[in-house]
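Trainee: My questions concern the predicted model and sequence given below.
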Amino acid sequence: MSLDSHLAELQRKHVDLQREIDDAMTHPSVDELEIVKLKRRKLAIKDEMERLKDVQTRH
């Protein structure tokens, strides 16, 4: 998988997680801990995207 395609896949996952978070926050029955876990996953993906972009700019 090329770096660009990997970044595109991470971006897609990031957007999907945001939708999942938005959806979860509209349902009062959703556990706050679950929302926190989703936000942490989203942040981890963002961190990975930033790391890969940094690697890409160095080449």
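Mentor: Perfect, thanks for sending it.
Trainee: Only C-alpha atoms from now on, for both contacts and neighbour counts.
Mentor: OK.
Trainee: This structure: strands as residue ranges?
Mentor: For the chain, none of the segments meets the definition of strands by DSSP state E.
Trainee: Which parts of it are helices?
Mentor: With helices called from DSSP state H, the chain shows them at 3-25, 32-58.
Trainee: Just the buried positions in the shortest one, please.
Mentor: The one in question is helix 3-25. Within helix 3-25, the residues that qualify as buried by neighbour count (16 or more other Cα atoms under 10 Å) are 7, 10, 11, 13, 14, 17, 21, 24.
Trainee: Put this next to the previous one:
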Amino acid sequence: MMARLEELKSRHRDLDDEINALMETGGSSFQIMALKREKLRLKDSIAWLMSRLTPDIIA
């Protein structure tokens, strides 16, 4: 599961770089929006995996 988490984090960073590059070069707003949606899905997947790896501690 840790390997999958690192894979998702890496893809998330790559998408961030790709989005920034497109924004700087005047890329298609449709393409930028699609990449942002994918980045958000990745963020949700990362959060879900992290919650599965972190034990629930009831204080």
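Mentor: The structure has been received and is ready for your questions. Quick caveat, the model's predicted, so the values are computed rather than measured.
Trainee: And the TM-score between these chains?
Mentor: TM-score of the superposed chains, computed with TM-score structural alignment, normalised by the length of structure 1, equals 0.88; 56 aligned residues with a Cα RMSD of 1.2 Å.
Trainee: Now render the buried residues of helix 3-25 of structure 1 as TSV, adding distance to residue 58 of structure 1.
Mentor: Below are these laid out as TSV (distance: Cα to Cα, whole Å):
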residue	distance to residue 58 of structure 1
7	16
10	20
11	20
13	24
14	24
17	29
21	33
24	38
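Trainee: Tell me the one of those nearest residue 36 of structure 1?
Mentor: Of all the buried residues of helix 3-25 of structure 1, residue 36 of structure 1 sits closest to residue 21, with 9.0 Å by Cα to Cα.
Trainee: Contacts only, for that closest one.
Mentor: 35, 38, 39 (Cα atoms under 8 Å, 6 or more residues apart in numbering).
Trainee: List buried residues within those residues.
Mentor: 35, 38, 39.
Trainee: Any chance of the residues you listed in a markdown table with distance to residue 46 of structure 1 as columns?
Mentor: Output for these, formatted as a markdown table (distance: Cα to Cα, whole Å):
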| residue | distance to residue 46 of structure 1 |
| --- | --- |
| 35 | 16 |
| 38 | 12 |
| 39 | 10 |
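Trainee: wait, which of the residues you listed is closest to residue 57 of structure 1?
Mentor: Out of those, the one with the shortest distance to residue 57 of structure 1 is residue 39. That distance is 26.9 Å, counting by Cα to Cα.
Trainee: which one in structure 2 is aligned with that closest one?
Mentor: Residue-level alignment of residue 39 of structure 1 against structure 2, with TM-score structural alignment as criterion, gives residue 36.
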